[in-house]
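Asker: Structural data only, the sequence is not supplied:
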């Protein structure tokens, strides 16, 4: 009987490890889980989020980028809603592309800029 109980416990442990591994999540930036947002020009929230991305980046880094527009946007859900924005911003006379990633959790009243990085050279 004692051996049988050990066998059951071992089986449960192996199954739980297996399901944890199978159900593991991929990274936040994994492309195949992002869903494009269409008609971004008609989405005021996306444009405001793009403008706020540049404002927040400037505040944190003491930069003086100027927001131009959101070029592309996508969203995904994973313990909140992530927004990935590809946007144009001017750094002096040069216009460059940046990627901004936001995490939004309304139930926690949270909206956080998690990443803001340049993604190409000058346009």
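Answerer: That came in fine, so what should we check first? Just so it is clear, the structure is predicted and the values come from calculations on it, not from any experiment.
Asker: Please count neighbours and contacts with C-alpha atoms only from this point.
Answerer: OK.
Asker: and residue 80, how many residues sit next to it?
Answerer: 15 (other Cα atoms under 10 Å).
Asker: secondary structure element for residue 51?
Answerer: helix 44-61 (DSSP states H and E).
Asker: which element follows that helix toward the C-terminus?
Answerer: Counting by DSSP H and E, the next helix or strand C-terminal to helix 44-61 is strand 66-77.
Asker: Which residues does the very next helix or strand once past that next one contact?
Answerer: Next in sequence after strand 66-77, counting helices and strands by DSSP H and E, comes strand 81-91. By Cα atoms under 8 Å, 6 or more residues apart in numbering, the residues outside strand 81-91 that reach it are 50, 54, 64-76, 95-105.
Asker: What subset of those residues is buried?
Answerer: Buried members of these, scored by 16 or more other Cα atoms under 10 Å, are 50, 54, 65-76, 95-104.
Asker: want to compare, so here's the second one:
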């Protein structure tokens, strides 16, 4: 039993050392420059890009179907993306609601390679 416990401890220690060495190697290769945090949110540089606009229209259509409303997409004000097993988009969208302009925050999960898109959240801001 002591041999197994020692073996497990040695394995955990080796994994810890390997993780630290890998992290240091990644930092060295990046030249000390800060980049996006893996799994973190990154600002979308061009919220008017056709792909962003297409994704922004999706929550408006989905909300209209679910809530029986008639929101009309106007523009993307700003957005962020997060790479996961696909991409999460957090967008602030301008939409018209019966003549009144409102802002909404929508989070959309997108996996374009298998044509999957899901509205995660939608709220007026």
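Answerer: That came through, no problem. On a predicted model such as this, the values are computed, not experimentally measured, just so you know.
Asker: what TM-score comes out when they're superposed?
Answerer: The pair, once superposed, lands on a TM-score of 0.68 when counted by TM-score structural alignment, normalised by the length of structure 1; 103 aligned residues with a Cα RMSD of 2.5 Å.
Asker: picking that back up, look up the average distance of the helix holding residue 51 of structure 1 to its aligned counterpart in structure 2.
Answerer: Helix 44-61 of structure 1 differs from its equivalent in structure 2 by a mean of 1.4 Å after superposition (mean Cα distance after the TM-score superposition for structure 1).
Asker: What's the first helix or strand after the lengthiest helix in structure 1?
Answerer: Ranked by residue count under DSSP state H, the longest helix found in structure 1 is helix 2-22. Downstream of helix 2-22 of structure 1, the next assigned helix or strand under DSSP H and E is strand 35-36.
Asker: what stretch of structure 2 does that next one fall on?
Answerer: Across structure 2, the stretch matching strand 35-36 of structure 1 (TM-score structural alignment) is residues 42-43.
Asker: From the chain's centroid, how far away is the matching stretch?
Answerer: The chain centroid and the centroid of stretch 42-43 of structure 2 are separated by 9 Å under Cα atoms, centre = their mean, to the nearest Å.
Asker: swap in stretch 49-64 of structure 1?
Answerer: Using Cα atoms, centre = their mean, the distance between the centre of stretch 49-64 of structure 1 and that of its chain works out at 17 Å.
Asker: List the contacts of that stretch.
Answerer: 65-67, 69-70, 85, 87, 89, 91, 100, 113, 116.
Asker: farthest-separated two in these?
Answerer: 91 and 113 (19.6 Å; Cα to Cα).
Asker: which one of those two has more residues nearby?
Answerer: residue 113 (17 against 14).
Asker: tell me which element residue 102 of structure 2 falls in.
Answerer: Element membership of residue 102 of structure 2, judged by DSSP H and E, is strand 100-111.
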